[in-house]
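Engineer: Here's my sequence, what's the structure:
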Amino acid sequence: MKQEIKDEALEQLKKDILFGFENGDELFESIRELFYDEDDFDEEWLKVEIESRLQKHVDDSKNWQHPTDFERLVKVFDQLNREKIVSLHMAGHTRQDAEGDCMEIIDELGAIGIEAKGYCYYHSQDLERAIEKERMLFIGYDSTNQNNDIAKEVVERIVDLLQTNGFNVKWNGSLDTRIEITSINWKKTPDNIDYNYGRVFEIIEKYNNPKTELKPMRNKPFWKFW
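Structural biologist: Below you'll find the predicted structure:
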């Protein structure tokens, strides 16, 4: 196994562990998939690296102050979901992925008689900026039907909740510009919680009255494009 392949695998592993969404098995699967065409890839080496690095991350988390910025962001997104603004954490790798996931949920909500007002999200490329020196996180948003008046209500509500929960927020008032959370201190460990489909529908069911019974959602994996 070439050293350059090891270096590339470790770089991706470092990011994924800091993101904090994947457990050990998921980390192995996603990294191995990245190098699917490497016949001499050392899987045992990767398993050892994942175990040691993930354990260190978990050990470090015991000294974190709470609530973390992620925990506060969850609080914001949960409230938005209560208000029928579909809000997804780490929704895919690109804007197209994220908006596709949001609209899929919105369509399924519509099928049971719940009309979503809009949506917001951040994806893995956004999260890379949060864990690097930039320490900033973009939040994308829109209304369900790209109605500018409703989109303005959506973004203003998102900004208000973020600021109320202590985030430093920048938004220039243009619907063509995403919300920017600055000076974010990203800290998260894997907790086996589905912060997308599962959590959205759990909240929707609790705080709204669907016309038909919600069907159990399939386990939808995080998107990864390499």
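
Engineer: going forward, measure contacts between C-alpha atoms and count neighbours the same way
Structural biologist: Noted.

Engineer: and residue 77, how many neighbours?
Structural biologist: By other C-alpha atoms under 10 Å, the residues close to residue 77 number 26.

Engineer: no no, residue 120
Structural biologist: 26.

Engineer: For the nearest residue to it once chain neighbours are set aside, give its distance to residue 128.
Structural biologist: Nearest non-adjacent residue to residue 120, counting by C-alpha to C-alpha, 6 or more residues apart in numbering: residue 141, 4.1 Å away. To residue 128, residue 141 is 19 Å away according to C-alpha to C-alpha, to the nearest Å.

Engineer: and for comparison, fold this next one:
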Amino acid sequence: MFFRRRGKRKSPTAETIADARDMLDSEVAAGFDPPEEIITSILECYEHEADPAALRPHLETHLHDALAAHRAAQASWPETTDCDRLDAAFAELESRGILARQNYWCCGTCGCAAIDEEMSEAGPQARGYTFYHEQDTESAVEGHGLYLNYGAADHEAGPEAAVEIGEEIRGTLEHHGLQVDWDGTVEKRIGVALDWKRRAPQPG
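Structural biologist: Sure, this is the predicted structure:
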């Protein structure tokens, strides 16, 4: 989830219920977590602010409605969405030795630490990485586009190696029909302008 709430454990107020529903809507639109995990994560975020047992029924009812509305909206979506293009681009990068992760960890700091560990475990076949974290997902859902972290596996190779990986990422994204905004320097993350439409997983 995107952030943790603080406060007293108590029966949920109308404001708490409304805020939790907004968070749920964002998670449904993000399209990564299964329904029960969405409920559990939101309850954890509000556990100091509201009694989870009292808040859960409100979330379960709203989740049912939110998923139904999301699946109904999908009927008017194009056959291939920007999220589909992003999936295809990340899969291609992965096949070429660039670890590509979506909705990866809570923030850039944690994501960088985790991807370094993944690259160490992957060995020499991992040439570099790209990822966006949960806060980036939230921003993209809200219509602000996406920003990607990236880098080379060999940190001692200098910024030129990271820029080479960045250029490969940019080319792959553009090949799959996505618009990229990046100045070609390590000082700037790779921006991707996209209309966030990620299909809900089919019910089991």
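
Engineer: if we can go back for a sec, and the residue nearest to residue 120 of structure 1, what's its match in structure 2?
Structural biologist: Matched by TM-score structural alignment, residue 141 of structure 1 corresponds to residue 150 in structure 2.

Engineer: just residue 181 of structure 1 next, same as before
Structural biologist: Taking TM-score structural alignment for the superposition, residue 181 of structure 1 sits opposite residue 192 in structure 2.

Engineer: need the helices for structure 1, in chain order.
Structural biologist: 3-19, 24-34, 43-61, 69-82, 95-111, 124-131, 148-164, 197-207 (DSSP state H).

Engineer: that older thread, neighbour-wise, which of residue 141 and residue 128 of structure 1 wins?
Structural biologist: Set side by side, residue 141 of structure 1 and residue 128 show more neighbours around residue 141, with 28 against 18, by other C-alpha under 10 Å.

Engineer: if we can go back for a sec, would you mind reformatting the helices of structure 1 (as a markdown table) and adding columns for distance to residue 175 of structure 1 while you're at it?
Structural biologist: Output for the helices of structure 1, formatted as a markdown table (distance: least, C-alpha to C-alpha, whole Å):
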| stretch | distance to residue 175 of structure 1 |
| --- | --- |
| helix 3-19 | 28 |
| helix 24-34 | 35 |
| helix 43-61 | 37 |
| helix 69-82 | 18 |
| helix 95-111 | 15 |
| helix 124-131 | 18 |
| helix 148-164 | 7 |
| helix 197-207 | 24 |
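
Engineer: nearest to residue 172 of structure 1, of the ones you listed?
Structural biologist: Taking C-alpha to C-alpha, helix 148-164 is the member of the helices of structure 1 nearest to residue 172 of structure 1, at 11.1 Å.

Engineer: how big is the angle separating that closest one from helix 69-82?
Structural biologist: Orientation check (axes from the mean of the first three to the mean of the last three C-alpha atoms, to 10 degrees): helix 148-164 of structure 1 against helix 69-82 gives 140 degrees.

Engineer: Packing partners of helix 148-164 of structure 1?
Structural biologist: helix 69-82, strand 118-121, strand 137-143, strand 168-170 (3 or more C-alpha pairs under 8 Å, 6 or more residues apart in numbering; DSSP states H and E).

Engineer: What are the buried residues along stretch 125-134 of structure 1?
Structural biologist: 125-128, 130-131 (16 or more other C-alpha atoms under 10 Å).

Engineer: can you tell me which two in the residues you listed are farthest apart?
Structural biologist: 125 and 131 (10.5 Å).

Engineer: Give me the spatial nearest neighbour of the residue most central in space within structure 1, chain neighbours excluded.
Structural biologist: With distances taken as C-alpha atoms, centre = their mean, the residue of structure 1 nearest its centroid is residue 90 (1.8 Å). Excluding the flanking residues, the one nearest residue 90 of structure 1 by C-alpha to C-alpha, 6+ apart is residue 123, at 4.3 Å.
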